[in-house]
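Enquirer: Sequence plus predicted model, see below.
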Amino acid sequence: MLEDMSKDALFYNYYAQWIEVYKKDAIREATMAKYRMTQKWVEKLAPELKVCELTRTAYQKILNDYAKEHERQTTLDFHHQLKGAVMDAVDEGLIERDPTRKAIIKGKTPREKKIKYLNQFELHTLIADLDIKEEPNWDWFILLVAKTGMRFSEALAITPKDFDFGRQTLSISKTWDYKGKGGFLPTKNKSSVRKIQIDWQIVVKFSELIKGLPEDEPIFVGEEKIYNSTVNDALTRHCKACGISEISIHGLRHTHASLLLFAGVSIASVARRLGHASMTTTQKTYLHIIQELENKDVDLVMRTLSGL
């Protein structure tokens, strides 16, 4: 049983202590921050609710109130983060019956999210505008992300040792803790550990760049703390200078995937290259592109059939 916790303890206090006991040092700091945010919401929505008062109705009310300001998927995540603590409270005898049973997940209608990406001409224009110097800089970083589709934290963690120029591959096996104190961290999921093919231009350019650099140290990380906004600002300046759509570093990842899909690369191959846990993630993210491709397929089918 959690220390000094009884049936009469306030639920948000129980949950806060549960997080410290079961989640601290067991999950990534970014995930821990989400649990703590959930705790703050519980305190806001049910400040006087005691553990013993957590009935199905009381729990459903918390979910309903949370859903008023959040989309359904966010509410589902909130429910999953609460449920672990609630089930432990049931096991400890603080709650008689499982109040999460048959919980109904509601939420606001999701806003249509249109991802931003560059077309092939715009990407070509951007790459031509990059100032590729002899020393690593953010323009080198932008080039690498555009050519590989890596996540921001993955690209920061790349070391010279990760390149295999003979086989034209790049190993992605870690991330960089740019939001915390720095240092290497595991990838987002097991599927994110991968080897991807790199084109000959990257091979030629980076084989020269990394000469003399420490093999096991990140290419783009120095002594100063790195912020996502710093790199986005550098990218925005190039976009403005070129007169093309302004996108973020994450938008370059979308650009990479979009161009591959339009080129006819299979969804399965794109999913593996991006390090998605499943093709479903890829399909959901790039649904509008896939629909455009399906429309082209219909035209191709009809032209083929009419020619028989």
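Expert: Alright, I've got the coordinates.

Enquirer: going forward, measure contacts and count neighbours with C-alpha atoms only.
Expert: Fine.

Enquirer: Now do the same contact list for Ile219.
Expert: Taking CA atoms under 8 Å, 6 or more residues apart in numbering, we find Ile219 in contact with 136, 156-160, 210, 213.

Enquirer: If we use 6 Å, what do you get?
Expert: By CA atoms under 6 Å, 6 or more residues apart in numbering, the residues touching Ile219 are Thr159.

Enquirer: Before we go further, it is sitting in a strand, right?
Expert: No - assessed by DSSP: H, G, I helix; E, B strand; the rest coil, Ile219 does not belong to a strand; its assignment is coil.

Enquirer: can you map out the helices along the stretch 201-308 of the chain?
Expert: 228-242, 249-262, 267-274, 279-285, 287-306 (DSSP state H, counting those that start in this stretch).

Enquirer: what do you get for the stretch 51-200 of the chain?
Expert: 56-67, 72-91, 120-129, 138-148, 152-156, 200-209.

Enquirer: next, the one to line up against it:
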Amino acid sequence: MTEIKSYKLKNGTIRYQFQIYLGTDSLTGNEKRTTKRGFKTAKEAEIELKRLQYQIANGEIDFAPKKIEDKFFEEIYEDWLMQYQNTVQLSTLGKTKSIFKNHILPTFRSLKIRFITVDFCQKFANTLPKKLKKFKDVLNYTSLVLEYAKKRDYIEKNPMEYIDRPKPLKKINENVEEEFLEGNYYSAEELTNFLEALKKEPIMKFTFFNTLAHTGMRKGEAFALKWKDIDFENSCIRINKALSYCPTNGLYIKETKNGKPRAVLIDKDTLSFLEQWKKEQRILLKEQNLKALNDTNQLVFSNTLNAYVYPSKTNQWIKSIQRRHNLRQITTHGLRHTHCTLLLEAGVTPREVMERLGHMDLEITLKIYAHVTAEAKSRAAEKYIQYLQK
């Protein structure tokens, strides 16, 4: 039974106190007690004692001590990464690690997690737009780690939730897979000039870019093609995989962007160019003392060692061709947009375009359709004015 006791202050004043049993610590097995003191009368102490006994009996008070562990941001990041890596593809994991290494850890690594404030996060966010095009990823990943810490009671709130996120600067980002970049495609006339210039290039580059322009496939999909994927009899290319790269694991094969295989019909000229390249490839491999593999294993487009070509290599190829032939610059991915816009201008329905290009959903195709329609109207207005001024 809990006993209420009196004690004297230094000035001789009488006060009352009691010690109450709280229970057993579930982690250590030790008994837990607390002392309440400073009551002016025994009656006040008795009232408080009964109130605490009632709350403890009804589970209204959790007397387990809350121990706040001073973990550093990098420690929390490493814990978070362990569970995150089981939820994403290798390419995404590699990009995520790179973002943390280059843009997040240099600032947050040595900070104790519970001392990271909203003001600190705000200042960090404000520096990003001028340095990065995709700075939103940096903020999102930082927030994920802090949210992880919050859910595990290392911090009470996620400071990233309270910042005012800066707006991105209006710059072209060539790395966004399906974003339609203004002007990043050729007109029918420009495409004809580009393909004509390609005829002066090595046959593999000609065939590669010609295939992209006339199928709309992604460069990673083209570099994953093997000869077994091309049905010469039915004029069709089966696209069911893609070549990708991540810094930690290098080149590897993954599924297509939307996770679905597709078959793309090709024109007679494109089919003929591919047949010519297949014959020429065997000759070139023999000259390099390399053995051509069977159709099941032989890559359609390979490097000088008959291995995978790094997809980023095409950026150098296309820029070099455009400079030497005085052509307007677009990206390799711009050929995909070119195919898309020309299909839409030719009257092919957005749904048919979506299926041919393997877009994730119809919304992506419709966004491009909106751009094409707007630019077509603008060209029509310009032609009308030019006609009146004649």
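Expert: Cool, got the structure. Being a predicted model, the structure only gives us computed values, none of them experimental.

Enquirer: just to revisit the earlier point, how about the helices of the stretch 51-200 of structure 1 in a markdown table, adding distance to Leu252 of structure 1 and mean neighbour count?
Expert: Output for the helices of the stretch 51-200 of structure 1, formatted as a markdown table (distance: least, CA to CA, whole Å; neighbours: other CA atoms under 10 Å):
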| stretch | distance to Leu252 of structure 1 | mean neighbour count |
| --- | --- | --- |
| helix 56-67 | 32 | 18 |
| helix 72-91 | 25 | 18 |
| helix 120-129 | 9 | 15 |
| helix 138-148 | 5 | 20 |
| helix 152-156 | 10 | 21 |
| helix 200-209 | 16 | 14 |
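
Enquirer: Ile27 of structure 1: which of these is closest?
Expert: Within those, the stretch nearest Ile27 of structure 1 is helix 72-91; the backing value is 12.6 Å (CA to CA).

Enquirer: So which residues make contact with the closest one?
Expert: 67, 95, 106-107.

Enquirer: Tabulate the helices of the stretch 201-308 of structure 1 (JSON lines), appending distance to Gln120 of structure 1 and mean neighbour count.
Expert: JSON lines is the format used below for the helices of the stretch 201-308 of structure 1 (distance: least, CA to CA, whole Å; neighbours: other CA under 10 Å):
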{"stretch": "helix 228-242", "distance to Gln120 of structure 1": "14", "mean neighbour count": "15"}
{"stretch": "helix 249-262", "distance to Gln120 of structure 1": "7", "mean neighbour count": "21"}
{"stretch": "helix 267-274", "distance to Gln120 of structure 1": "17", "mean neighbour count": "18"}
{"stretch": "helix 279-285", "distance to Gln120 of structure 1": "19", "mean neighbour count": "15"}
{"stretch": "helix 287-306", "distance to Gln120 of structure 1": "14", "mean neighbour count": "12"}
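
Enquirer: Let me have those in a markdown table, extended by distance to Arg151 of structure 1.
Expert: Converted to a markdown table, those look like this (distance: least, CA to CA, whole Å):
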| stretch | distance to Arg151 of structure 1 |
| --- | --- |
| helix 228-242 | 11 |
| helix 249-262 | 7 |
| helix 267-274 | 8 |
| helix 279-285 | 14 |
| helix 287-306 | 20 |
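
Enquirer: still on that earlier bit, so which of the helices of the stretch 51-200 of structure 1 is nearest Ser266 of structure 1?
Expert: Shortest distance between Ser266 of structure 1 and those, using CA to CA, is found for helix 138-148: 16.1 Å.
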